[in-house]
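In: this one's sequence-less:
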């Protein structure tokens, strides 16, 4: 197979470099972009970002892209005290 000067497969011969995918059980799937995502209805969502976060919980309002809806919402400050006697 022909190779480029940096010893990677030459894309001109139909060999595409592998994409790195990171799977986090508590979060999204991270994929080195750009990516095309084919949805259930056949439409294609495209992102040209360097790294793309793909939603796996389906809670995202921007599905298929992750908007961190999978995170538990916890209060960082205590609730205000009841000021009524």
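Out: Great, that's in hand. In this text the structure is predicted, and so the values were computed from the model without any measurement.
In: could you use CA atoms for every contact and neighbour count after this?
Out: Fine.
In: contact partners of whichever helix or strand residue 46 is part of?
Out: Using DSSP states H and E, residue 46 maps to strand 44-47. Strand 44-47 is contacted by residues 33-39, 64 when judged by Cα atoms under 8 Å, 6 or more residues apart in numbering.
In: now the strands for the chain?
Out: 21-23, 29-32, 35-38, 44-47, 51-54 (DSSP state E).
In: if you compare the ones you listed, which one is most tucked away?
Out: strand 51-54 (a mean of 19; mean count of other Cα atoms under 10 Å).
In: adding another structure so you can compare the two:
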């Protein structure tokens, strides 16, 4: 398991079984699963990148990532 980035999902090697607080069990047979940690996902407990819409921008981060030379 590894944290993708601050405020983002936790990436877990699959298959994965997640039991939510309400006792519902969710399964995924994918090779890697992004588990939501912010609870903004419409597909909770799976991440749908909803955290990106509300994540504060860092002052030193560029608006667009630069492409690496090929």
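Out: Noted; the coordinates are in hand. The structure displayed is predicted, hence computed values, not measured ones.
In: what's the TM between chain one and chain two?
Out: The TM-score (TM-score structural alignment, normalised by the length of structure 2) is 0.71; 53 aligned residues with a Cα RMSD of 1.2 Å.
In: can I get the strands of structure 1 in a markdown table including distance to residue 69 of structure 1?
Out: Shown next, in a markdown table, are the strands of structure 1 (distance: least, Cα to Cα, whole Å):
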| stretch | distance to residue 69 of structure 1 |
| --- | --- |
| strand 21-23 | 17 |
| strand 29-32 | 14 |
| strand 35-38 | 19 |
| strand 44-47 | 19 |
| strand 51-54 | 12 |
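In: please say which position in structure 1 residue 44 of structure 2 maps to.
Out: Using TM-score structural alignment, the equivalent of residue 44 of structure 2 in structure 1 is residue 63.
In: for the closest residue in space to its match that isn't next to it in sequence, grab the count of nearby residues.
Out: Once flanking residues are discounted, residue 63 of structure 1 sits nearest to residue 55: 6.4 Å by Cα to Cα, 6 or more residues apart in numbering. Per other Cα atoms under 10 Å, the neighbour tally for residue 55 of structure 1 reads 22.
In: also residue 28 of structure 1?
Out: Residue 28 of structure 1: 21 neighbours (other Cα under 10 Å).
In: burial count for the residue nearest to residue 52 of structure 2 when sequence neighbours are not counted?
Out: Nearest in space to residue 52 of structure 2, with sequence neighbours left out and distances taken as Cα to Cα, 6+ apart, is residue 8 at 7.9 Å. A count of nearby residues for residue 8 of structure 2, using other Cα under 10 Å, gives 19.
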